[in-house]
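[1] Kindly generate the corresponding structure for this input.
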Amino acid sequence: MTLQTSETTNTLEDEGDAFRDECGVFGIYGRQDAAAVVTLGLHALQHRGQEAAGIVSYDGKQFFVERHIGLIGDTFTKQSVIDRLQGSRAIGHTRYSTTGGEGLRNVQPFFAEFAGGGFAVAHNGNITNAMTLQKQLQKRGAIFSSTSDTETILHLIAVSSGTQLVDKFIDAITQLEGAFSLVGLSEKKMIGARDPLGIRPLVLGDLDGAYILASETCALDIIGARFVRDIKPGEMVIVTDKGVESRFPFEKTKPRFCIFEYVYFARPDSIIEGRNVYEARKKIGTELAVESPVEADLVVPVPDSGVPAAIGFAQGSGIPFELGIIRNHYVGRTFIQPTAAIRHMGVKLKHNANKRMLEGKRVVLVDDSIVRGTTSQKIVQMVREAGAREVHMRIASPPTMSSCFYGVDTPEKAKLLASRMSIEEMADFIRVDSLAFLSIDGLYRAVNEPSRNNEQPQFCDACFTGDYPTQLTDHEGVDNVRTLSLLANNG
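    You can find the predicted model right below:
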């Protein structure tokens, strides 16, 4: 079996005070232009990772790999790139690393040649016992070529005593802790799997008889595919020429889907676990208006993520909605900031106050979350400089108190503003006249749950509550601080 590969690199800037989307996965089985379809699917999933992307295809004789750092539209648009990815089946991945260093060696999908043939895997999530597993594998002679937790899966498959690839795959994933939605590709199969809690999304689609696995339904829409169903928590699907086979290799447990997907990560036009994301975000805003009313003249979203919640807040409060802040969509992460003075102006590169709307007004700013608070501080200052008489901030989620260990890049706990300040102190820090967050029960009501069941929570909400639903083996003895400095998360 031979492998053809092409790799390129360029430099990306880190943006600082914001949550980072995890990663997106996409696979198709049974279509001649498979790589082109995967490219389109990854375009739709670009919001889940803007650092790098990769595609692996198979033409019945050999695997082809393209891995590039940069946006899909910058790296996979040349026809020559797509032409090199031959075959009727392919999987792809768009990435943002959550821990460890950047670099092409960590770009997915990962590929390996086993005794039984080649295999590629792409992963959305974070394996919380990856370091422990890697140390065990290294003692057995394993040599790792990346710093990604995803590579652990390939090594576990390689050392498995199973006789068939599917058995080896099951042996590997049942040793994992944490969150994972996986798409794998062998010479005869495409495999999808979701962790027992279903923390990260994965859906099954159909495009004229070709089966698709994708992180979100918006990736099906862009190619005109039909949504079939969500892959269930703990489910493994095996796609072959004969169709789709379903297995459940994990012990059944109560699902804990990530509730922050509804707040920020998923695209508004996606259907996630049966819920329309845009509708959920509007309802979040309505709940926020009920819980934390304020006398004001305008409701202004912090674009773009605050827009649906701001619409809901305006509808729930009766206060007019206006675009008091305009976002520049043409500033990318590669923008060079050569001096301290230019860096200080950075917020205005992406956002600018609409002075005519704000001058002399009492303004309610609606945003999805506050991380370190520095961006919120600059946004508030910009609105005040535009002439706003009062500035009130309403946040469409509870205070972010804890780090995420399931595939979302969050700062360590000590750097989260809400972990070290009261709401009153936070209001003083970002210089607003008032500040309020959505309650945890309000968030649950917005996604059609009456309240949070504290004994058996319906979602993973660890970033708000500190209630982690899985073992954190690699983090034992550490006070919620990221310690996997050697592991670059797959996404």
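[2] Going by C-alpha atoms from here, please, whenever you check contacts or count neighbours.
    OK.
[3] What is the end-to-end distance of stretch 443-450?
    10 Å (CA to CA, to the nearest Å).
[4] Same question for it: list its buried residues.
    Neighbour-count burial for stretch 443-450 flags 443-447 (criterion: 16 or more other CA atoms under 10 Å).
[5] Now do that stretch: distance to the chain's middle.
    21 Å (CA atoms, centre = their mean, to the nearest Å).
[6] List the contacts of it.
    Counting by CA atoms under 8 Å, 6 or more residues apart in numbering, the neighbours of stretch 443-450 from elsewhere in the structure are 275, 280-281, 283-284, 287, 397-398, 441, 451-452.
[7] let's see it at 10 Å
    The contact list for stretch 443-450 (CA atoms under 10 Å, 6 or more residues apart in numbering) reads 259-260, 262-263, 275-277, 279-288, 396-398, 439-442, 451-453, 457-459.
[8] Give me the buried entries from the residues you listed.
    When neighbours are counted using 16+ other CA under 10 Å, the contacts of stretch 443-450 contain these buried positions: 259-260, 262-263, 276-277, 279-288, 396-398, 439-440, 442, 451-452, 457-459.
[9] ok, back up a step: could you tell me which of the contacts of stretch 443-450 are located in strands?
    Secondary structure assignment (DSSP state E) places 275-276, 459 from these within strands.
[10] One more, please, to line up against the first structure:
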Amino acid sequence: MLTTNPFDDDHLHEECGIFGVSGSEGAAALVALGLHALQHRGQEAAGITSFDGHHFHTKKAMGHVAGNFDSEAVIGALPGSVACGHVRYSTTGETALRNVQPLYAELASGGFAVAHNGNISNAMKVRRELIRRGSIFQSTSDTETIIHLVATSNYRTLLDRFIDALKQIEGAYALIVMTPEGMIACRDPLGIRPLVMGKLNDSIIFASETVALDVVGAEFVRDVEPGELVIVQGTEMRSVRPFGPVAPRPCIFEWVYFSRPDSIVDDQSVYSVRKAIGQQLAIEAPVEADLVIPVPDSGVPAAIGYAQESGIPFELGIIRSHYVGRTFIQPGDKVRHLGVKLKHNANRALIKGKRVVLIDDSIVRGTTSLKIVQMMREAGAAEVHMRIASPPTKHSCFYGVDTPERAKLLAATHDLGAMTDFIHADSLAFVTIDGLYKALGKSERSQYRPGYCDACFTGDYPTALTDHDDTAAVDQFAMLEERVA
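    Just a heads-up that it's a prediction; the model follows:
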């Protein structure tokens, strides 16, 4: 099979998207609509679980929401006034139906369904201990550790058992949980992963992004706060905060790439922030050129900002076809190479003889940037300058983003000059970390209170990385044993 979207293959992939409804008959239909709006956050699989007051009902499928959850028969098999759903891009666990969420289990207290956006950074350690104590896991997903921790907790009430479970896990999570008693939505104490709350008539809605509220006609109420648990029973709601206060560190990449540009994240328009990043990039890395060209589609707002600040005309120099699927069957390498152009093609008449500035959101392995620069050269560009609307990605993410191991990150192994040579550009520049913070309304990045999780740029991880550290220790011990032998 051939992936015909080469510009997406070398991006950091979104974690997951979650959506929940309580207090609305036909809740599953609303969840399906909400998941459509969150499809960009996970395109590998989708699932919906509903509760009709007596029984839980679940439908899971590989692939997109469309085609799996848009028929009356499917939605009709998910009755009830409470439902939650999930779109998945796997960061932990194999690609298999058993890992598709919501995950569901029958506990002593009744049914328990959970949809999770993020990554539990001590899941392997917790899992080993749970298995030692007799737990039997049905998936390879880190999310299942939460179910087992709740099931084995010694606390009396379900809420207390859930809180007990949360206090034993590390990392990033936004969760929607369904039980016979009601729905619980929560974020990790640092608020690394996003979660918002809305209202539609009398129903309460939770979603990873505000755009999902817009699609179902719901009113945005507020963000679920870092470390907060919102408990909903029918249309009644209360809040508890079981964790001690800490300075929030939401993921800065939500504004750079993950969230849809029409979403509001932590009271800031994603589109406006991306334009501001482009403006800051033009201030920090100006260049004499004829055209500013975005890499579709994620580079568009930053390219507009760069063009406005620099005075260089903005043009669509790369045209994307919206009518080509992700894959098709092909007989050989020649057709495979030509298939790349089915999805994106250079606007040759516009580019020929011009000095162009390409704007993209990030460079991961560098292979995509190389293809884009080559495309511009083949279209006759006189000069090709690359400008990136984020700092160099030098470190892996352990909080729910599918990041290559550090050795495969171009910026981790190459300096700026070597990166420029690798992608065959005339020049290359990234927005600085302080410039990124300025675009978000901060004066600069504070070393002591950064305000965001920016570990992929700085290596400053805000939580313990137990599983990673344990693995590194095992690998180091193995190397020592090999040397001794």
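[11] Looking for the alignment partner of Val300 of structure 2 in structure 1.
    Residue correspondence to structure 1 (TM-score structural alignment): Val300 of structure 2 is matched to Val307.
[12] Among the contacts of stretch 443-450 of structure 1, which lie within helices?
    Applying DSSP state H to the contacts of stretch 443-450 of structure 1, the entries found in helices are 260, 277, 279-288, 440-442.
[13] Read off where stretch 385-396 of structure 2 ends up in structure 1.
    When stretch 385-396 of structure 2 is compared against structure 1 (TM-score structural alignment), it corresponds to residues 392-403.
[14] And the matching stretch, how far out from the chain middle?
    Using CA atoms, centre = their mean, the distance between the centre of stretch 392-403 of structure 1 and that of its chain works out at 18 Å.
[15] got it, and stretch 49-63 of structure 2?
    On the basis of CA atoms, centre = their mean, stretch 49-63 of structure 2 sits 24 Å off its chain's mean C-alpha point.
[16] Surely Ala115 of structure 1 and Lys168 touch.
    No: with contacts defined as CA atoms under 10 Å, Ala115 of structure 1 does not count as touching Lys168, sitting 12.0 Å away.
[17] what is in contact with these two at once?
    By the contact definition CA under 10 Å, 6+ apart, Ala115 of structure 1 and Lys168 are jointly contacted by Ala158.
[18] Looking at these two, which is more packed in?
    Lys168 (18 against 7; other CA atoms under 10 Å).
[19] Trace Phe430 of structure 2 over to structure 1, please.
    Counting by TM-score structural alignment, Phe430 of structure 2 lines up with Phe437 in structure 1.
[20] List the contacts of its match.
    When contacts are counted by CA under 10 Å, 6+ apart, Phe437 of structure 1 touches 288, 291-292, 366-370, 393-400, 423.
[21] Tyr262 of structure 1 now?
    Residues near Tyr262 of structure 1 by CA under 10 Å, 6+ apart: 268, 270-272, 275-281, 284, 397, 443, 446-447.
[22] Tell me the one among these nearest to Asp433 of structure 1.
    Ser397 (19.0 Å; CA to CA).
[23] hang on, the closest one packs against Ile284?
    Yes: taking contacts as CA under 10 Å, Ser397 of structure 1 lies within contact range of Ile284: 7.9 Å.
[24] Between the two, which contacts overlap?
    Common neighbours of Ser397 of structure 1 and Ile284, counting by CA under 10 Å, 6+ apart, are 262-263, 309, 368, 438, 442-443.
[25] need those residues in CSV with distance to Thr128 of structure 1, can you?
    What follows is the shared contacts of Ser397 and Ile284 of structure 1, written out as CSV (distance: CA to CA, whole Å):
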residue, distance to Thr128 of structure 1
Tyr262, 23
Val263, 23
Ala309, 32
Asp368, 26
Leu438, 29
Gly442, 29
Leu443, 26
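[26] what's the closest of those residues to Ile55 of structure 1?
    Nearest to Ile55 of structure 1 among the shared contacts of Ser397 and Ile284 of structure 1, counting by CA to CA, is Tyr262 at 27.4 Å.
[27] And Tyr264 of structure 1? What does it align with in structure 2?
    Residue pairing (TM-score structural alignment): Tyr264 of structure 1 is matched to Tyr257 of structure 2.
[28] Can you tell me how far the spatially most central residue of structure 2 is from Leu338 of structure 2?
    In structure 2, the centroid-proximal residue (CA atoms, centre = their mean) is Glu14; its distance is 2.6 Å. Here the criterion is CA to CA. By it, Glu14 of structure 2 lies 28 Å from Leu338 of structure 2.
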